[in-house]
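A.B. asks: 3D, please:
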Amino acid sequence: MTDTQTLIENRPASVATLFLERVEKTPDIEAYRYPVAPASGGPEEWRSFTWAQAAQHVFAIAAGLMDLGVRPEERVAIASNTRVEWIISDLAVLCAGAATTTIYPSTNADESAFILGDSDSKVLIAEDASQLAKARERRAHLPHLAHVVVIKASDAQDLDGDGWVLSLEELEKRGQAYLEKHPECINETVAGIAPPQLATLIYTSGTTGRPKGVRLPHDAWAYMAKAIASTGLIGAEDVQYLWLPLAHVFGKVLTAGQIEVGHVVAVDGRVDKIIENLPVVKPTYMAAVPRIFEKVYNGVAAKAREGGPAKYKIFQWAAEVAREYGRVSQENRRASGNPSVPFGLAAKHAVADKLVYVKLREAFGGRLRACVSGSAALAPEIGYFFSGAGIHILEGYGLTESSAASFVNPGEAYRTGTVGKPLPGTEVRIAEDGEILLRGPGIMQGYHGLPDKTAEVLEPDGWFHTGDIGELSDDGFLKITDRKKDLIKTSGGKYIAPAEVEGQFKAVCPFISNVMVIGANRNFCTALFALDEPTIMGWAKENGLAGVSYAEVVASPQVNDLMGGYVARVNEGLQKWQTIKKYRVLPRDLDIEHGDLTPSLKLKRPVVEREFKDLIDDMYAGTREA
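C.D. replies: Next up, the predicted model:
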């Protein structure tokens, strides 16, 4: 048995156990950084918790929950943006032996009430007045919800005067008093946690119907913590910038790995602060979704364009050099183990590095060793660009049902366009129809209260049907080709992976925010384009459309012709049946607020098709359908 197998197979029962071990091992080492707005105004400052300081809050909140009557496996919901209190509260729930129900803060009152009711959550930890209001609005229909604990103390208004609402600070004080009476309650509770006990209920954001609660036991997170550490991708000296939604499994799994490794996490979930925070935090490691890298790339391209034709030409040249350098160095490493490139390419790369890449790395804080990308496919051309620029994006793969991290690229030997190799302890199999099947300790117990739905995807011997189509290389690298249900079959019988075509548009067109290819049961493919407002408005100023509104710009003949040029360019590299015959530019961007994207920024295809049905019908008007 290898050291890695021993490490994983001898894992403790829960992350709560790992947390206690971490606190005992490195009590005075920095654990978390978080931003605080100074009372007198001015710039934000970043403060820290050591592991011991974090533990004081965790244990007090855990004891406070016990004092409120929360018992092992009972649910405590968290509805909050990503912030240090989210992590502290989640650890407290685990140390109380209970289970966390995650709720996106953007979830509306109706769906929030459904999740609270379906999970039988006994307590809700709400970020602020807006999250409290959703629960209060549906209180009469939530008899199991005994208390709402509000993180922002000034918003914890107990309007009914019955103790239903209290602040997180008040809960901690109750917990401290409880600990004085029961000093061993935390250690005893954590010691009593069994691996199969429910630890987390994460509700998947489905495109239709109610979300399903994915049941993840304590053992899944303990396994993830050990498996992530065993990859060697992160070390104790790393500084991770965590902005991903913690209600999503991708963000949640990062907290498990951090506890095992013991590195610093800088926590701030405000997406609009990412660019501002990076030079301050100076992370060595960061996880993100492809949309963030696409926005960075488009932003850099737009800034170069604003600098005039000469500067933009230099950027375009440097971008092509980066892609070639990234592709060639990866191919050479794969063939011989040596990532060196031909002299001519190396010389061009050195010049481009001084002119372009060094500034890009500085924008990420100057210390970034690697990024992990997940949740959706990263366009290979975007990946190769960053690879050549010295920002290494390690694509990974997993689902809510597999505790997020099932595959990840192996450090320096990463391959753009693949999601890497399975984590130690995870098995993979490709079914006859190309579907990826997974088995291992990270796989869910099932969907909460939905045995029939569970049986549809989880076989009795533990194999989980992911719904994704993929290919395995001879040496174990997995490539995702598409979602099984998203594959398009034209009326001519040809199968098309829309994500593959969409990725090519994102790689060549810096104006695109989102793109959706259509063609199922149609006799040709079409596309809907949503354009990035800042980028296209910058282009509009330079092309005779200054002072014109965004809606007017995207509806203009000039923008239609602009996008037509990119369609022609992409079509040159596609098979005939994949080519885009017609397209429309949408009057607005796609976003979470309109329901077009999931909170993890995945496209909700059925929603977009319904919303823009008239535009789609217009593209196919007069054509014969299958």
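A.B. asks: okay, CA-based contacts and neighbour counts for the rest of this
C.D. replies: Will do.
A.B. asks: Now do the SS call for L20.
C.D. replies: helix (DSSP: H, G, I helix; E, B strand; the rest coil).
A.B. asks: so who does it touch?
C.D. replies: By C-alpha atoms under 8 Å, 6 or more residues apart in numbering, the contact set of L20 is empty.
A.B. asks: Could you pull out the strands in the stretch 401-550 of the chain for me?
C.D. replies: 407-408, 421-422, 427-430, 435-439, 446-447, 464-472, 478-483, 488-489, 495-496, 512-518, 525-531 (DSSP state E, counting those that start in this stretch).
A.B. asks: For those, give me a markdown table that also has distance to Q5.
C.D. replies: Output for those, formatted as a markdown table (distance: least, C-alpha to C-alpha, whole Å):
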| stretch | distance to Q5 |
| --- | --- |
| strand 407-408 | 17 |
| strand 421-422 | 14 |
| strand 427-430 | 13 |
| strand 435-439 | 16 |
| strand 446-447 | 26 |
| strand 464-472 | 22 |
| strand 478-483 | 21 |
| strand 488-489 | 41 |
| strand 495-496 | 40 |
| strand 512-518 | 42 |
| strand 525-531 | 47 |
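A.B. asks: structure for this one too, so we can compare:
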Amino acid sequence: MGNSSSPYSSLPDMFLSRVSESGGREAYRFPVPDPSGGPEIWKSLTWSQTRDRVRDIALGLHSLGLTSQARCAILSGTRVEWILADLAVLCAGGASTTVYPTSPAPDCAYIISDSGSMIAFAEDDEQVAKLREQRSQMPGLSKVVAFEGESGGDDEWVMSLAELEEAGALLSREEPDLFDTLVSSVRPDHLATLIYTSGTTGRPKGVRLDHSNWLYEAHALKDLNAELRGQGWDLIGENDLQYLWLPLAHAFGKVMEVSQLCIGFTTAVDGRVDRIVDNLAVVRPTFMAAAPRIFEKVYNRVVMQAREGGPAKYRIFRWAAGIADKVARVKEEGREPTGMLAAQERLAHKLVFAKLQDRFGEQLRFFVSGSAPLAPDIGRFFYGAGITILEGYGLTETSAGAFLTRPGDVRFGYVGLPLPGTEVRIAEDGEVMLRGAGVMRGYHNLSGATEAVLTEEGWFATGDIGVLENGRLRITDRKKELIKTSGGKYVAPQALEIRFKALCPYVSNMIVHGDSRPYCVALIALDQEAITSWAAEKGLADLDYPALTKDPRVRTLVQEAVDALNRDLPRHETIKRFEVLPNELSVEEGEITPSLKMRRRAIESKYRQKLDGMYGDSVHRP
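C.D. replies: All right, here's what the predicted structure looks like:
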């Protein structure tokens, strides 16, 4: 294993090196409205055109007073302007503070103020309005730059991206060498990014990641490429096409952004989650990274469509899904299906899986799943259907990527081997400890918090419980989330919740509860799209979502899946009772983080009455 050291002194240095190597090649493509009112069209930027726009934005920021390592916030969904703004902040010598566009106004103000951001990019009028509302809470914020919208008005505080670029272009003509001078003064140990972890408990913590952290990530993937090519596998090369929709406010999205600078592939950028499945067929990418929720939704949609096709079609689908599982298990052992199974696989492909592959575009080689655990059953379904999902693992504090399954060594339930240059050990209490150039330098403005998770020898305590088997890591649960029943038995709730989602396509979340209680119970949130489509099929279209959550037929549907889950569990892990929640979990209500992780404590305190009720004698057993 190499240590993935970088020949570059900073991300801007790597970016300009990519421009000089790939100047005329396509760097980004992105959707824009068709001026004639037709369907939207995809436009492209070459690497050289990207450099010109980044230079103008960077010099515009310089003219606004952005100095070395000064913070600049980006409050926007994933779009090409996000990337241009981020690269420009870095080229001007500054550091980006990432803010989710779904964050409520007070949270945006807290992050911008705590980070000391002096300039903020905002996506549109809606995001600008949030900042206006909280202006008094952010005295250090001197200027807001809007990607689009009416936001200019009479207010000097807000300017458009076009105005900023014009100011930069003017400065570039006056001082042609200024851009290169700014880039050459950025060093590896300079702060590059402040990402606030949407903590499942308490205030978010700002994670300080410098240029060398991101250079490590980019080179670790490049080194891994070289390692895999030697074994006959191709991971990512410069001729690949990435479809990037991941939130760039999240470290996982940032890794996909910076690795492109190192490897040189093309990226199609569109952060609209509701367009992912449609866009895949239009963009026809060779790879895409996603959170497990996306695969769950696609899987649920496939199941729903098979059901809607009638009993015969659904029987064929169930048979094909069974074949996919068998095929995946054979492949996980490093073999290929033969004989009868190979013949069944060909038939299942013809009847079911070919359509699924078409939906993703025929060029797709693999998906990468990260940011939360993927249900092994769902991973096997896709793998057996000819769609490979590689699973990655890491935290914001490790610049996201620390582990990745290799294409020739897919094992569901594992997150693979460490990236080149990352070390791992398991502490006595089972906690996963990581060390390497991807590990953060510390938390921002939080004395004591860094020392609590980072040892003097550089080992970072992840908060995850895991085991190493033949070098492969398997995460079993979050340390803080392990349940200990009043009978002294330990339960890992996450493992049950993941398994349940594969058993019940109508569910978006399950929260297992039982700490210091006599047995485990669960709160269950339905997937609105899936359950309303089931209702229509059953002739219950007149029932709205809240009514469906109370309907006894829906309860029976969920009960069957709970029974199926319980069948394979030791007694102390079984779910004795459950309640269906009246609504899906939401970011706005503080029940899930912007990166779609459950805030377990917040959910438990909100539904305390329901939970207590499931332990009361007055409640009849379901």
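A.B. asks: Nearest to I186 of the first structure, out of the strands of the stretch 401-550 of the first structure?
C.D. replies: I186 of the first structure lies closest, by C-alpha to C-alpha, to one member of the strands of the stretch 401-550 of the first structure: strand 446-447, at 28.3 Å.
A.B. asks: Name the residues that touch stretch 33-52 of the first structure?
C.D. replies: Contact partners of stretch 33-52 of the first structure, identified using C-alpha under 8 Å, 6+ apart, comprise 22-23, 26-32, 83-84, 264-268.
A.B. asks: G42 of the first structure and N277 of the first structure, how far apart?
C.D. replies: Between G42 of the first structure and N277 of the first structure the computed distance is 15 Å (C-alpha to C-alpha, to the nearest Å).
A.B. asks: next one: Q197 of the first structure
C.D. replies: 38 Å.
A.B. asks: Please apply the same query to E260 of the first structure.
C.D. replies: Taken as C-alpha to C-alpha, the span from E260 of the first structure to N277 of the first structure is 25 Å.
A.B. asks: Compare neighbour counts for those two and give me the winner.
C.D. replies: More crowded of E260 of the first structure and N277, by other C-alpha atoms under 10 Å: E260, with 23 against 20.
A.B. asks: Near the aligned residue in the first structure for V558 of the second structure, how many other residues are there?
C.D. replies: Superposed on the first structure with TM-score structural alignment, V558 of the second structure falls opposite M563. Other residues lying near M563 of the first structure total 21 when counted by other C-alpha under 10 Å.
A.B. asks: I'd guess M563 of the first structure is in a helix, am I close?
C.D. replies: Yes: the assignment for M563 of the first structure is a helix, going by three-state DSSP.
A.B. asks: Quick check: it vs K506 of the first structure, distance?
C.D. replies: Taking C-alpha to C-alpha, one finds M563 of the first structure at 12 Å from K506 of the first structure.
A.B. asks: Please enumerate the strands of the stretch 151-300 of the second structure.
C.D. replies: Using DSSP E, counting those that start in this stretch, strands in the stretch 151-300 of the second structure cover 158-160, 191-197, 205-210, 241-244, 266-269, 287-290.
A.B. asks: Fine by me, thanks again.
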